[in-house]
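Student: here is a sequence together with a model predicted from it:
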Amino acid sequence: MEQLGRRGFLVGVGVVALSAGMALPASADRWPGRYSANGWPVRAKGLTEVGVEGSAAAMTVLGGAVATLLGHVARRFHYEVAELGPGDIHSHTTDPRVGAPLESNYLSGTAIAILPTRFPLGATGGLFPHEIAVLRDILADCSGTIRWGGDDPTTPKEGHFQLDVPPREAAQAAHTLTSAGTIPDPFAPTRRSRALALERRQRRR
């Protein structure tokens, strides 16, 4: 897998799996492949439960770099966007029913849906501009390895975050994260410029 180029690795086909407890649309279908839409293998093992620092929220995701990166996203979301509690994050599932391609990434343990009832599939406008700016800064913190569901051009999901790179790139980015407990200023000029540059790159793909 690591020998594939970024674009080739990310090629995916089909529709998405939802976590347990999430409402499925009438059009929900079964994800047919052995890989989720972001190119990671669909799995039932090798997962880990990760608690979100400072909250009672937890998620089940692939261990290692994936857990580090998605844990960073959830931690900053909790401190800077909205407080999270038990059941506020949907993550890995073995239920193959899907509602849109991005959700298939729950099957591989490489995606989370934060506050899924507040940010349902296909809905937009659930975040204020300053909250979106924070999310853009979080993505930049993760060196572009995480993609935000709000950018999906077909079926957006504003609480969704997924791995967007192969394992090697994910491992490299996990080592560069801001230390836990640190809350940066997402509006500092250098950070804002970095976040906007990443937004332009990710929207082009």
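Tutor: Ah, there it is.
Student: alpha carbons only for contacts and neighbour counts from here, please
Tutor: Will do.
Student: which parts of the chain are strands?
Tutor: In the chain, the strands defined using DSSP state E lie at 29-30, 47-51, 58-62, 89-90, 97-98, 111-114, 146-148, 160-163.
Student: so what does the fourth one touch, helix or strand wise?
Tutor: It refers to strand 89-90. If you count contacts as 3 or more C-alpha pairs under 8 Å, 6 or more residues apart in numbering; DSSP states H and E, strand 89-90 packs onto strand 58-62, strand 111-114.
Student: for comparison:
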Amino acid sequence: MGHITRRTAVKSTTVLGLAGFTGGLLAAPAAAEETAPDAEDTARPTSLNGWELVERTNHISTVWTRPVPGTECSIDVCTGDVEAVLVHVIRRFHYEVDELRKGDVIGWRAPSEVKKTLTESNQASGTAVQIRPGFYPAGSKGGFFSPQLMVIRDILAELDGVVRWGGDDSRPDESLFSIDVKPADARLTAVVEKIRVWKDTPGKGAGTPVDVRASGRRKAAKALESRQRGTAA
């Protein structure tokens, strides 16, 4: 057995002490990482349709300025699936309801500019647009002729209720069209896939004439109208 000097014993004791002290320091962050944050700490404010509010656009954001092909318009909109759907709505409106010009469509609005209890709050998450709000002011009805209204109902029906028209709300806003499902809803994904197929298929999609008076399309439109009126905000 080797001889242990006083110096060796002191050195060994110091190393062990430091090891224990260091272990204590490392243990605290590990324990903190395992502590789940409270739901209140992680919850973020959302618009009426359940999408997260956005304070700024075009800067570390989900909302960016996007063109609407075939029109002079561009909109601030939640990119991806929401963009695909709302752009489709605007294009059909442009081709079949009334021609749109630059500035006719308003997308995102700051959270401070909308009423959080109304459907217009969806604009603050980039998931709604107003088409010619000056022509169809909030609170009034009857802004569209019957053939135009038939097209609007057809647009909503072909999108399987993923979009809601503000004209059906208890306080109507006939200029407003908004996403009516929450994030990650399978219906949104399915509708976007349909739009993509239409874009790649000659004779399909926005800009292609459709018979909105066809019995099947009218039946679907009326059924959706009844459902969405029944859930008026």
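Tutor: Right, received. Where do you want to start? Small disclaimer: the values here were computed from a predicted structure and weren't measured.
Student: TM-score for this pair?
Tutor: Comparison of the two superposed chains (TM-score structural alignment, normalised by the length of the first structure) gives a TM-score of 0.79, and 172 aligned residues with a C-alpha RMSD of 1.6 Å.
Student: before we move on, the earlier item: save the strands of the first structure as a markdown table, and put in distance to Glu169 of the first structure too.
Tutor: Shown next, in a markdown table, are these (distance: least, C-alpha to C-alpha, whole Å):
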| stretch | distance to Glu169 of the first structure |
| --- | --- |
| strand 29-30 | 29 |
| strand 47-51 | 19 |
| strand 58-62 | 15 |
| strand 89-90 | 24 |
| strand 97-98 | 27 |
| strand 111-114 | 16 |
| strand 146-148 | 11 |
| strand 160-163 | 10 |
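Student: okay, the helices and strands packed on strand 89-90 of the first structure, which one's buried deepest?
Tutor: strand 111-114 (a mean of 29; mean count of other C-alpha atoms under 10 Å).
Student: what range in the second structure matches that strand?
Tutor: With TM-score structural alignment applied, strand 111-114 of the first structure matches the range 128-131 in the second structure.
Student: mean deviation of that stretch from the first structure?
Tutor: Its matched residues in the first structure lie on average 0.2 Å from stretch 128-131 of the second structure after superposition (mean C-alpha distance after the TM-score superposition for the first structure).
Student: contacts for that stretch, please.
Tutor: The contact list for stretch 128-131 of the second structure, computed with C-alpha atoms under 8 Å, 6 or more residues apart in numbering, reads 77, 86, 90, 104-108, 120, 122-123, 175-179.
Student: one more time with 6 Å, if that's ok
Tutor: For stretch 128-131 of the second structure, contacts defined as C-alpha atoms under 6 Å, 6 or more residues apart in numbering pick out Asp104, Val105, Ile106, Gly107, Asn122, Ser175, Leu176, Phe177, Ser178.
Student: can you check stretch 148-167 of the second structure too?
Tutor: Here stretch 148-167 of the second structure has contacts from Val97, Pro172, Asp173, Glu174, Leu176, Phe177, Ser178, Ile179, Asp180, Val181, Ala221, using C-alpha under 6 Å, 6+ apart.
Student: which stretches of the second structure form helices?
Tutor: Counting by DSSP state H, the second structure has helices at residues 6-34, 39-42, 81-92, 146-158, 186-199, 215-229.
Student: what about the nearest residue to Arg118 of the first structure once chain neighbours are set aside, neighbour count?
Tutor: Nearest residue to Arg118 of the first structure, sequence neighbours excluded (C-alpha to C-alpha, 6 or more residues apart in numbering): Gly126, at 7.4 Å. Residues lying near Gly126 of the first structure (other C-alpha atoms under 10 Å) number 15.
Student: to which residue of the second structure is Gly126 of the first structure aligned?
Tutor: By TM-score structural alignment, Gly126 of the first structure lines up with Gly143.
Student: and its match, how far from Ile131 of the second structure?
Tutor: 12 Å (C-alpha to C-alpha, to the nearest Å).
Student: which residue is nearest the centroid of the second structure?
Tutor: What sits nearest the mean C-alpha location of the second structure, by C-alpha atoms, centre = their mean, is Thr127, with 3.8 Å.
Student: quickly note the distance from it to Thr71 of the second structure.
Tutor: 20 Å.
Student: also Pro111 of the second structure?
Tutor: Going from Pro111 of the second structure to Thr71 of the second structure by C-alpha to C-alpha gives 27 Å.
Student: nearest residue to the equivalent of Ala65 of the first structure over in the second structure other than its sequence neighbours?
Tutor: Aligning on TM-score structural alignment places Ala65 of the first structure opposite Asp81 in the second structure. Sequence neighbours aside, Val192 is the residue nearest to Asp81 of the second structure in space, at 6.1 Å (criterion: C-alpha to C-alpha, 6+ apart).
Student: if we can go back for a sec, how about TSV for the helices and strands packed on strand 89-90 of the first structure, with distance to Gly33 of the first structure added?
Tutor: Putting those into TSV (distance: least, C-alpha to C-alpha, whole Å) gives the following:
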stretch	distance to Gly33 of the first structure
strand 58-62	18
strand 111-114	17
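Student: show me what contacts the counterpart of Thr94 of the first structure in the second structure?
Tutor: Applying TM-score structural alignment, one finds that Thr94 of the first structure aligns to Ala110 in the second structure. Residues in contact with Ala110 of the second structure (C-alpha under 6 Å, 6+ apart) are Ala124.
Student: I'm done for today, thanks for sticking with me.
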